[in-house]
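Enquirer: missing the sequence, but the structure's below:
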């Protein structure tokens, strides 16, 4: 599996690899089960045993039975087990924070504020295998072949940073706390799938699953919940849904050492971390300290990096990458630039339409507004030609829909009868429109857009503004974060300029980070430059992204898209018993998502751009699915001393 080119794989989910993605909440993961040969043979040798009665025991979980790492493995293949421990790692964050509770809908949580908490299964490793999770707080798990329940056997040595043991009672408490005080979209989805959580004793916890639902992402969902101290919450009276600066003890390798609100957060490695000698942790968690330095905006943050105020930067600004890295620390070889291939599918970013807005319910209006985006000009003029045009929600994977449906995908669509619009069966899949790179305004696209708006009842008045029959102007407001990059602001500003050329009353609303976060949560926008988490495998997180049931409340569905066809395709993918059917259902889902047209797809790149002070080292052979800078990199003490002696670091 590890020899397969990363971008040709069937990929299940993108893991965040850096601070700029750290605010995206993990949704769940496609898994598969490893069946020991003896256990498989035993279950096949007893025909009287029903599918739900055959018990499977394992050290990890994967849906298709193909774990790469065997029971008793010594280490992850890509780590350096002899990596030295010590030193510090510093990254940046823009804007402000007023809470250290990342699970509340209120307030703006500090960066990395969930890193102290672990789960039964490890969501962060391995980075060279998709669709698999291995035991962390548990040492093994067992479940029936029908996946009606799972029992996790927990490690008795696991403990929180305050020295109290992590028990099955903490697991049940955490599960119930999320249902009571967590995000409504998450709680609603879990209640329909997990019918019970029970501590069988101090170190065994059982989850029971609802009948007559797909078996996908049940076990890994139960095993992926962050575990908090029941004792701490009961003693303090703290709530999960309220902002607060105090943090509950976690069981992870790092804990909060201190913070200066809106300036810095410091996490330190717990010297008494219970799991430091586990096989899955060898060569990982190598820094003594991880710092987050806060700055007012991206410009200030970049200047601080040049001055050595923080030490690692994952660059997303193409102009900066192309022209900004020419400062003295580069010339003196203090800072290293590296392009690291990214095996993950690209993030689905673009101009997202708020489908709750009446004016945007008409697809003709959305299609017209989309034509204002000129990718080719933007890429050449603002982004130095470093990006590619995104067309698909599953770009560059085997699930990407192409041409007209055929084969297994066509069978899947035909099985859904009248739910499928005839055009979806006979016409090529929707592709992003093309534009001229020579000028911002593509006159051909402008004419098409004007015609569409005329057909939709938005006529141009004598003042050049478009109005409907009631005399209302076509108003489109796009909020942007004041701490964002100038390049992003320029891209959105030029898009709005083109909207105005069409007679649309377009406006860019620059707001402070706290207000921007609030408007995101309240879906208070017409269009937002935002993204949908890449989640290609048939996991239940697809329902939070695109499902109708949670469309009104899901923070992961910024458009509020709700479609019976999309629901049906997600369900088919979840119910699939073999990979071919799953792939076909997800390809059909891509086709349907593009047909619904709730986002103007923007750009993507296939590599990670990183800049870092040269005291950091990483494995020679990098895993495909994570940069891993806070996971399995380490500090070379001699190089760190040399940088300090030269005055390169502050």
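Expert: The structure has been received and is ready for your questions. This is a predicted model, so every value here is computed, not measured. Numbering: from 1, shown residues only.
Enquirer: Only C-alpha atoms from now on, for both contacts and neighbour counts.
Expert: Fine.
Enquirer: Please spell out which residues along the top helix by length along the chain are buried.
Expert: Counting by DSSP state H, the longest helix found in the chain is helix 579-596. Buried residues in helix 579-596, counting neighbours by 16 or more other C-alpha atoms under 10 Å, are found at 581-595.
Enquirer: State the helix or strand in which the residue of the chain most remote from its centre lies.
Expert: Centroid-distance maximum for the chain: residue 462 at 46.5 Å, with C-alpha atoms, centre = their mean. Using DSSP states H and E, residue 462 maps to neither a helix nor a strand.
Enquirer: end to end, how far does stretch 43-59 reach?
Expert: Start and end residues of stretch 43-59 are separated by 18 Å (C-alpha to C-alpha, to the nearest Å).
Enquirer: Ok, stretch 232-242 next?
Expert: With C-alpha to C-alpha as the measure, the ends of stretch 232-242 fall 15 Å from one another.
Enquirer: likewise stretch 324-342?
Expert: First-to-last residue span, stretch 324-342, C-alpha to C-alpha: 22 Å.
Enquirer: dropping in the other structure now:
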């Protein structure tokens, strides 16, 4: 339900009086840049100027009704999703704030004008200019101006989540060139993605925040610019959004056929099993199922038989990313890659898939699974050329062994895997003493804690724990509430967690947040595993600077290989479809884009 699967955070701007200029001078002062209605990461955008709607929406979808949804979490305490403090309410960024540009869901990475009517950037992408629409306005009627955009950028970078400082790190200067015209100059001209990620910035109203402290507005409903406003809420328990009937952008091609519900309500549930039963009782309308067991056994009964509730697997072609048991390499117990590699042999995916998951999943063996960006085999050709300068800094296995997660297929199954784990642990300086795996030098036992917030995941972890015990390794299990879990992860206060690292078809600046050494100890960063590797840093820089789509693919595959052979996670599994169930009052477009379904394109049957 996110606005775009690439942008996980956002920024804000405000709006406009004078007519936008139609061209700007490039950094050399000689080249004229023509304003464009859209921009693609590589090549040209798919949709022409003045397009009426995206191909995957129904432009005639009726408006009306209430969409009721659930959130599995222990409440919320903030309406500010841009600040690291607190837990923001569901839906805030999607519904309250518009962005300069809007991504399409059927291209690798293209964006089209939303608040910005047009965008100007030279061939080297050394700067970008956004020309704002004169009709763009906030929900209190105030126009969105270039000053709002500048205010948003500076607020997010200086007061927002640390993510923004990394995401926008290559911006050198922000210049308001007119009431509706703003220019961003860049430190380097090799970051082709920067104009697009600035386009994803959610714009905040400078006038609203003038007399308020950014991180302390709590549960005061803010002024936004998007298709919905907050109409009602019960602190920590529910929140309801109402559609803005005179929404300024409702007839734009990027909005036509979208945001069709009059009201959207989220109710919070602290127990997912309770939420499932509430869904089947009609307390909310739609459910995205994450449990294979539930999908196989719980979606049955008269309401499914008579069609009152629709159960459907909707295929997608987006990168699956990586879900796995993530090691916190900041902890001494996981500082050695050989130890991390050894522990992977104790996870029996094949048994879990057959006995727990009803054979619904496929094993993941890439951080960019289900896409052309995933590495395979041994590096050859251009991929090998990219990796060759780093040969002395990388394990030999990057060049000589194809990465495959341990498998228990075969006659000896898990027993053979545990023997391999023992061999690796001995090489890492461990030995069995009194039935426990201990460090031969220090005598410290090999023990750690698995931190969870989903109690349902215990059934996956307990067999893993049992296998580790056969190696003399003690894994304790702690389940905490969602709010405590978020705080502990933000502060890297864990040994191991189950973590999903999402990826898009066009990796770029967000890779710094995942892998950069600089972020290994920045509170709140998404470098969960504490990756601190100069080769990874350089490969991330190369990805950001990729001059073409094909070169991007080669560079991402090279990074994938290095990460896999770093053994930062024990890969789990993925699906190439979304398991959804919904009451039949909902209807969806006939066309599903490659990124998968989006509830914001659905509607309620008249």
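Expert: Thanks, I have the structure now. Just so it is clear, the model here is predicted, and its values are computed rather than measured.
Enquirer: what's the TM-score here?
Expert: Put the two chains on top of each other and the TM-score (TM-score structural alignment, normalised by the length of the second structure) is 0.92; 592 aligned residues with a C-alpha RMSD of 2.5 Å.
Enquirer: And the buried residues of helix 579-596 of the first structure, which is closest to residue 382 of the first structure?
Expert: Of all those, residue 594 has the smallest distance to residue 382 of the first structure: 26.2 Å, by C-alpha to C-alpha.
Enquirer: Give the aligned equivalent of residue 375 of the second structure in the first structure.
Expert: By TM-score structural alignment, residue 375 of the second structure lines up with residue 401 in the first structure.
Enquirer: Distance check, the residue farthest from the centre of the first structure against residue 474 of the first structure.
Expert: As judged by C-alpha to C-alpha, residue 462 of the first structure and residue 474 of the first structure stand 14 Å apart.
Enquirer: now residue 77 of the first structure
Expert: Distance, residue 77 of the first structure to residue 474 of the first structure, using C-alpha to C-alpha: 57 Å.
Enquirer: is it true that residue 561 of the first structure touches residue 355?
Expert: Yes. Between residue 561 of the first structure and residue 355 there is a contact under C-alpha atoms under 8 Å: 6.7 Å.
Enquirer: Give me the aligned partner of residue 83 of the first structure over in the second structure.
Expert: Alignment note: residue 83 of the first structure maps to residue 61 in the second structure; criterion TM-score structural alignment.
Enquirer: Not counting sequence-adjacent ones, nearest residue to its match?
Expert: residue 257 (5.5 Å; C-alpha to C-alpha, 6 or more residues apart in numbering).
Enquirer: Check the alignment and tell me where the one you found lands in the first structure.
Expert: By TM-score structural alignment, residue 257 of the second structure lines up with residue 283.
Enquirer: Pretty sure that match sits against residue 77.
Expert: No. Between residue 283 of the first structure and residue 77 there is no contact under C-alpha under 8 Å: 10.1 Å.
Enquirer: Pick out whichever of these two has more residues nearby.
Expert: Shown here are residue 283 of the first structure and residue 77; by other C-alpha atoms under 10 Å, residue 283 has more neighbours (23 against 15).
Enquirer: ok, the more buried one to residue 623 of the first structure distance?
Expert: According to C-alpha to C-alpha, residue 283 of the first structure and residue 623 of the first structure sit 14 Å apart.
Enquirer: Residue 526 of the first structure now?
Expert: 39 Å.
Enquirer: Ok, residue 182 of the first structure next?
Expert: Residue 182 of the first structure sits 33 Å away from residue 623 of the first structure, going by C-alpha to C-alpha.
Enquirer: likewise residue 464 of the first structure?
Expert: 55 Å.
Enquirer: what does residue 79 of the first structure give?
Expert: Distance of residue 79 of the first structure to residue 623 of the first structure, given as C-alpha to C-alpha: 9 Å.
Enquirer: Also residue 351 of the first structure?
Expert: Residue 351 of the first structure sits 31 Å away from residue 623 of the first structure, going by C-alpha to C-alpha.
Enquirer: can you check residue 114 of the first structure too?
Expert: 24 Å.
Enquirer: and what of residue 261 of the first structure?
Expert: Separation of residue 261 of the first structure from residue 623 of the first structure (C-alpha to C-alpha): 35 Å.
Enquirer: So the two - more neighbours on which side?
Expert: Each of residue 261 of the first structure and residue 623 has its neighbours counted (other C-alpha under 10 Å); residue 623 has more, 21 against 15.
Enquirer: which element is the residue nearest to residue 379 of the second structure when sequence neighbours are not counted on?
Expert: Distance criterion C-alpha to C-alpha, 6+ apart; nearest residue to residue 379 of the second structure, sequence neighbours excluded, is residue 399 at 6.4 Å. Using DSSP H and E, residue 399 of the second structure maps to helix 397-400.
Enquirer: got it, and residue 479 of the first structure?
Expert: Following DSSP H and E, one finds residue 479 of the first structure within strand 475-481.
Enquirer: Name the residues that touch that strand?
Expert: Contact with strand 475-481 of the first structure is made by 489, 504-513, 516, 525-529, as judged by C-alpha atoms under 8 Å, 6 or more residues apart in numbering.
Enquirer: Which members of these are classed as buried?
Expert: For the contacts of strand 475-481 of the first structure, a burial check counting by 16+ other C-alpha under 10 Å picks out 489, 504-508, 510, 512-513, 516, 525-529.
Enquirer: what does residue 349 of the second structure align to in the first structure?
Expert: By TM-score structural alignment, residue 349 of the second structure lines up with residue 375 in the first structure.
Enquirer: ok, so what distance separates its match from residue 491 of the first structure?
Expert: With C-alpha to C-alpha as the criterion, residue 375 of the first structure and residue 491 of the first structure are 10 Å apart.
Enquirer: Who has more neighbours out of the two?
Expert: When neighbours are counted by other C-alpha under 10 Å, residue 375 of the first structure and residue 491 differ, and residue 375 comes out ahead with 27 against 19.
Enquirer: Double-check that one against residue 604; I have them as touching.
Expert: No. Contact criterion C-alpha under 8 Å: residue 375 of the first structure and residue 604 do not qualify, at 10.9 Å.
Enquirer: Common neighbours of these two, please.
Expert: Listed as contacting both residue 375 of the first structure and residue 604 by C-alpha under 8 Å, 6+ apart are residue 389.
Enquirer: list the buried ones in stretch 301-308 of the first structure?
Expert: 301, 302, 304, 305, 306, 307, 308.
Enquirer: which residue numbers in the second structure go with that stretch?
Expert: Aligned using TM-score structural alignment, stretch 301-308 of the first structure spans residues 275-282 in the second structure.
Enquirer: repeat for stretch 214-231 of the first structure
Expert: Per TM-score structural alignment, the counterpart of stretch 214-231 of the first structure in the second structure is residues 190-207.
Enquirer: what's the spacing between the matching stretch and its chain's center?
Expert: Taking C-alpha atoms, centre = their mean, to the nearest Å, one finds stretch 190-207 of the second structure lying 17 Å from the centre of the chain it belongs to.
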